[in-house]
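Colleague: I'll drop the sequence and a predicted model, then ask my questions.
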Amino acid sequence: MCLRWLLDNMMTQCSDKLLREVSLDLMKEVIASSELLVQERFGEHPFRGDRAGQSLRASVQQLRFAYIICDPTSARVIHQDALIPAAWLCPVYKECFLGPLRAKQTRELWPVDVYVSEPQGKSMRCGVQLHKQKQCSWPWEGFSFSWDLVVCYANQHIIFWYSAPNKSYSLGGSGKRKRGPGGPLTKKPRRKRAQDRSGSVEALFLRGEQSDVRIRALGEEWNVHRVYLCQSRYFASMFRGAWRETNMDTIELQMPDENIDREALHEAFGALYRGSIFIPPGRVVAILATASMLQLDELIRQCGEVMKVTVRAQTVCSYDYSAESYRLQTVRTMCLRWLLDNMMTQCSDKLLREVSLDLMKEVIASSELLVMGVEMDVYTMLKKWMFLQLQPTWRGPRRALLPDTDSWFARSRRDSEGTPFVETEQGRAFVPVFQQLRFAYIICDPTSARIIHQDALIPAAWLCPVYKECFLGPLRATTRELWPVDVYVSEPQGKSMRCGVQLHKQKHCSWPWEGFSFSWDLVVCYANQHIIFWYSAPNKSYSLGVSLLEQRKFAFRLRLSSLDRDGRAVFRKDTGYQRLSLREDQELEVMNLENQYVVFPIHVACNFLYLH
């Protein structure tokens, strides 16, 4: 009877005297019970009594946090009070966010069965006090499945009423897209060949006739002429300054750059006599290194031109590192552009071995990355890249790379006793790269979230705030809070959803793109050289979620590109970031390709930012 009294009166007669007298064990029993008569609208608020001491831990653990964090204000109070460890809330946010997605995709119900009694500690507790005999009604909202239950009291009857969907919110999911092969053949650019200006060049340079200085380097000697060498700022400074080599007949050169070899040095000296030389792509890095040391501006320019027209999978990484070392910014920009266009479609094991940590971080962080699929495909590619960086001797067919990667990390996980890989000694170097992933667009899919958990590459501490934001974001949207507040020319860093698809032929087709947590199901149609967005209604076959809002506002950026056999763009079109508002079943043309020569296959990529 005493326990029954406390269950009936603890929330309404909780005077300071009563709260002082309730022991820890008794409070634990009261809070754990589903019989507790809760008279708060959001009934799981913590008690306002003595909050200090580890001895209160067992009682506080009986709270049903899933029904506290569902309200943004209550969640903020929990955070500000700092009574509860974050580790307690992380699995709650995760389950609250993923639970609706599992129910949506697999129709699994939770709890599975309800008999005479409930599953221990699972039910939501809430209540209200009626003071007079009069008609009234009040809502009780579910925490993550978006059921809004209105309760009515009228004429001594209590009625439950399930409110209309457009008064609530829901959580959505994402899907994966297949990736296709590379682009069509295109004509290769012509290489520039230089011709000898006269037969005297042969005599002066190759035979060294009338030479007035000898250059010795890398075990080789060249009989050359000061008047030609002075075209180089390196030699001009040497011969005209107060240096000991100024009047020497034989000059010993020390090579500070390991990229310089005898052949490259010979070509650089020849360029002083011929004006320009033929530079094959396989030799351009060595010649650029030599030209940079000798300060041959024209030869540096020629090397840059050759690199620009020969960027491909076999050269992109070496060109990028050389362009950075020798300050060819335009070449480096082109290399980064190539990687952003091709990293997701031409990620061979050879290319993945060559991409450095800093370069991969820059690629993954960029919203320009051409994602053919969804963000989970970026994670999978990074996992294979990390494996090849750690095991560069791996050889095998392409289809075996992912299974071998998973097996290797599984062994590492067992050896480290479950420590997340990026927190191990081997994995710490990869932390800055994996931090560039947009986890909000990975965990929205239960299958992807399960893979992330099973791989154990990522610490749970990284994902806790993501689950929290993905769960609370829709709740804020119901109060008309906007995110992001403003979209200007560019997006907030790393905020947009990246997705894409490849169209192989000129034919009518359509596909869905689903929002990550606001359940907007956007159908994209390509027909007659037009691309159309269509916001599907909940009862349409394309809708994978429960899209409850009548109108969706978002910013998008649609990009089309066609790539040639070497991965260079032969066609691009970009809408830039635009704001868009769509109602149910509304269609809107976002791109018109009429009177434009489009080479198939084309890559259709989009960045989305949800506004409310």
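Modeller: The structure has been received and is ready for your questions.

Colleague: Going by C-alpha atoms from here, please, whenever you check contacts or count neighbours.
Modeller: OK.

Colleague: Next secondary structure after the helix or strand containing Glu95?
Modeller: Here Glu95, judged by DSSP states H and E, is contained in helix 86-106. Note on helix 86-106: by DSSP H and E, the next helix or strand toward the C-terminus is strand 136-141.

Colleague: For that next one, buried residues please.
Modeller: Trp140, Glu141 (16 or more other CA atoms under 10 Å).

Colleague: which strands and helices sit next to it?
Modeller: strand 148-154 (3 or more CA pairs under 8 Å, 6 or more residues apart in numbering; DSSP states H and E).

Colleague: between the strand it packs on and strand 136-141, how big is the angle?
Modeller: Orientation check (axes from the mean of the first three to the mean of the last three CA atoms, to 10 degrees): strand 148-154 against strand 136-141 gives 160 degrees.

Colleague: list the helices and strands the helix or strand following strand 148-154 packs on?
Modeller: Later in the chain than strand 148-154, the nearest helix or strand by DSSP H and E is strand 157-162. Packed against strand 157-162 by the contact rule (3+ CA pairs under 8 Å, 6+ apart) you find strand 148-154.

Colleague: Wasn't Asn607 part of a strand?
Modeller: Yes: per DSSP: H, G, I helix; E, B strand; the rest coil, Asn607 lies within a strand segment.

Colleague: Next one for the comparison:
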Amino acid sequence: KIGKVKVNYYKIEVGVCVCCKNINKAVRELEKLQTRQDGEIKGENTIKAIAMGALYSRVQNPLDITRLIGRKRKRSDSDDSDELAKLDASMKSPKKKKLMTTAQYIYQALFMEEKSSDITVRALGKLWRLHKVYLCQSPYFSSMFGGSWKETNKDFINIEIIDPKITTDSLYIVFGSLYLDEITLDPRDITSILATAALFQLDGLIERCAEVMMESINAETAVVYHEAACQYGVKNVKKATFEWLLVNLLSFYTKHWRWLRLISVDLMEELISNPDLFVMQTEFSVYILLRFWMFYHLHPEIETVDKSECAINPVNYFTERKDEVPFIETNCGRYYKRPFMALRMPHLLSHYRDIEVLLKDNILPKSWFFGPLLSQWSSMLSIDESLDKGPSACDEKLFYSSCMRCGRTLQEEGFQKWRWTGFNFGLDLVLITDVRMLTIKRHHRTEHERLLSMQVKRNFLIRVTVASLNELRQIKHKQTTGIKDLSLDKNQELPLMYLDPKLQYPLLISVNLLIVTPNGPMEEKLKDFDKLATTTEAEIKILQQIKLNSAPTNSSCVESPPPPSEAIRSSSARPILESV
């Protein structure tokens, strides 16, 4: 639109076109009118003005026009050339727009719509119309179609699948992956997909499954993933899940008892016997864990903690038995014998109340205690007569098989000091954390000298491992001292490690400690104990049948079983971990 400028001595009205950038013409006309000598200017001067920017409706003084709208810079040739260059560049640069890829087209046309199929596969009662050229990516089908097999020239094959983990859904995903260059894997179905990929020997898909499993290890999946990794030979997943269980078995499963029944006898035996197990509190906590683990295996019907629905108390279940035969020797208990054999018996007998609980439970035969008690008595006498000043050097294998395992959780940073209770052959060791340092002190209190070793120096071996976990309780960072050979005077304090800044609270601390010189591997020292605990192959066959019907008949529910963490506290009145 073209606006009109009405110039009057008293009033100027300006109409502006927003499409034009040149307003100077209007300004020049106004300046000419202002220089006239007449007191009053008559007439109208119509100015065709083109402007860009603001719209002015009324201005009282014609001199204010220039102040308000300013002077427009003359357009230079360089500005035009820059715009032309940008325009030219935008026209020359290619634009990428994603269309349906070849893989997507192949998947849609050949797999989903089954076009040009040259082979029909029947599996789990379902027909799959596929293509040999794509199936031959699998060594399973490649050898079938390329060898001297009866299926080589056929257009129909039947696959008998006996693995219960393989489902029609997993077959759909695996067959479909042969037509694609990428795949979406759901952790909830990953074990079925892994089983199917292992059947057809698809190494690439197995690796992708392993990556997903490694990223999603948690309390719900750890045992399931470990069993699948063992069955299908995925070594990295097997190692990762086993390490997860070593760290969390005592720190997590004692608070979430329902997951215990997922752990098999073989896996539990392997975990209990491992020296890297993060034992929270002392070795006696391992026995308490096994007691609950066996109880919940015996009572698979317990699925709730509601007191109105369930009533078998795992704490009193074994003590209230009237049978004098140790439970582990009964038909129901013999199946669970091997994990209890892996217990480090000498370290279960270092406190009177612990022995009292063992005798009341009547789970283990009393004959299992004789060898360890004799070994402990012999060690105590040799230390009292200064014949044994503690281990100064030890074979690594012997250390890991004989050491005591203990630990605790540090919830927050700051000065903390603690010891593990129980008889430690006159050596009172206190661990201290202050800011980012962990130290150990031989505490020698004069008021208790009769219970402490009077030797000036005491030797011992120790290994400390500190770990911090992420939200899935996977190890985020771990630091260890290795096996340290230490010698402490009375009340002497030595640093154990400087905590890495990457360690974040809460911290899990695991300690392997050997304070007496071992005479030999624990298995050799307790031969009589091992003979009593050995299960023959014939017994194992019987036990496998017993396991199917192992739930006791007296399973009437009156009261809810407490969580194992509470039962551990109530099973023994003594404090296992003592703050100093």
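Modeller: Everything's here; your move. The structure displayed is predicted, hence computed values, not measured ones.

Colleague: So after superposing, what's the score?
Modeller: Once superposed, the chains reach a TM-score of 0.68 (TM-score structural alignment, normalised by the length of structure 2), with 413 aligned residues with a CA RMSD of 2.3 Å.

Colleague: Would you check the span in structure 2 matched by the top strand by length along structure 1?
Modeller: Looking across structure 1 with DSSP state E, the single longest strand is strand 551-563. Under TM-score structural alignment, strand 551-563 of structure 1 corresponds to residues 457-469 of structure 2.

Colleague: List the buried residues for that stretch?
Modeller: Arg458, Asn459, Phe460, Leu461, Ile462, Arg463, Val464, Thr465, Val466, Ala467, Ser468, Leu469.

Colleague: does the last one really touch Lys502, like I thought?
Modeller: So that's Leu469 of structure 2. No: counting by CA atoms under 8 Å, Leu469 of structure 2 sits too far from Lys502 to count as a contact (11.1 Å).

Colleague: which residues are common contacts for the two?
Modeller: His477 (CA atoms under 8 Å, 6 or more residues apart in numbering).

Colleague: Not counting residues beside it along the chain, what's closest to the residue of structure 1 most remote from its centre?
Modeller: Of all residues in structure 1, Gln210 has its C-alpha farthest from the mean position, at 63.3 Å, by CA atoms, centre = their mean. Once flanking residues are discounted, Gln210 of structure 1 sits nearest to Leu204: 7.1 Å by CA to CA, 6 or more residues apart in numbering.

Colleague: Which residue in structure 2 aligns with the one you found?
Modeller: So Leu204 of structure 1 corresponds to Leu110, using TM-score structural alignment.

Colleague: is it fair to say that match lies in a strand?
Modeller: No: membership of Leu110 of structure 2 in a strand is not supported by three-state DSSP, which gives helix.

Colleague: gap between the aligned partner of Lys165 of structure 2 in structure 1 and Thr310 of structure 1?
Modeller: Matched by TM-score structural alignment, Lys165 of structure 2 corresponds to Asn259 in structure 1. Asn259 of structure 1 is 19 Å from Thr310 of structure 1, where distance means CA to CA, to the nearest Å.

Colleague: what do you get for Cys136 of structure 1?
Modeller: 76 Å.

Colleague: what's the answer for Met591 of structure 1, then?
Modeller: 31 Å.

Colleague: Check Gln436 of structure 1 too.
Modeller: Taking CA to CA, one finds Gln436 of structure 1 at 29 Å from Thr310 of structure 1.

Colleague: So for the two, which sits in the more crowded spot?
Modeller: Thr310 (20 against 16; other CA atoms under 10 Å).

Colleague: Looks like that one contacts Pro281 (just checking).
Modeller: Yes: assessed by CA under 8 Å, Thr310 of structure 1 is found in contact with Pro281 at 6.8 Å.

Colleague: How many residues are close by Phe200 of structure 2?
Modeller: Counted with other CA under 10 Å, Phe200 of structure 2 comes out at 17.

Colleague: now swap in the one 3 residues further on and tell me
Modeller: As a burial measure, Asp203 of structure 2 scores 14 neighbours (other CA under 10 Å).

Colleague: Aligned to it, what sits in structure 1?
Modeller: For Asp203 of structure 2, the residue aligned by TM-score structural alignment is Asp297.

Colleague: For its match, which non-adjacent residue is closest in space?
Modeller: Here the residue nearest Asp297 of structure 1, using CA to CA, 6+ apart, is Ala291, at 7.4 Å.

Colleague: and that neighbour, helix, strand or coil?
Modeller: Per three-state DSSP, Ala291 of structure 1 ends up helix.
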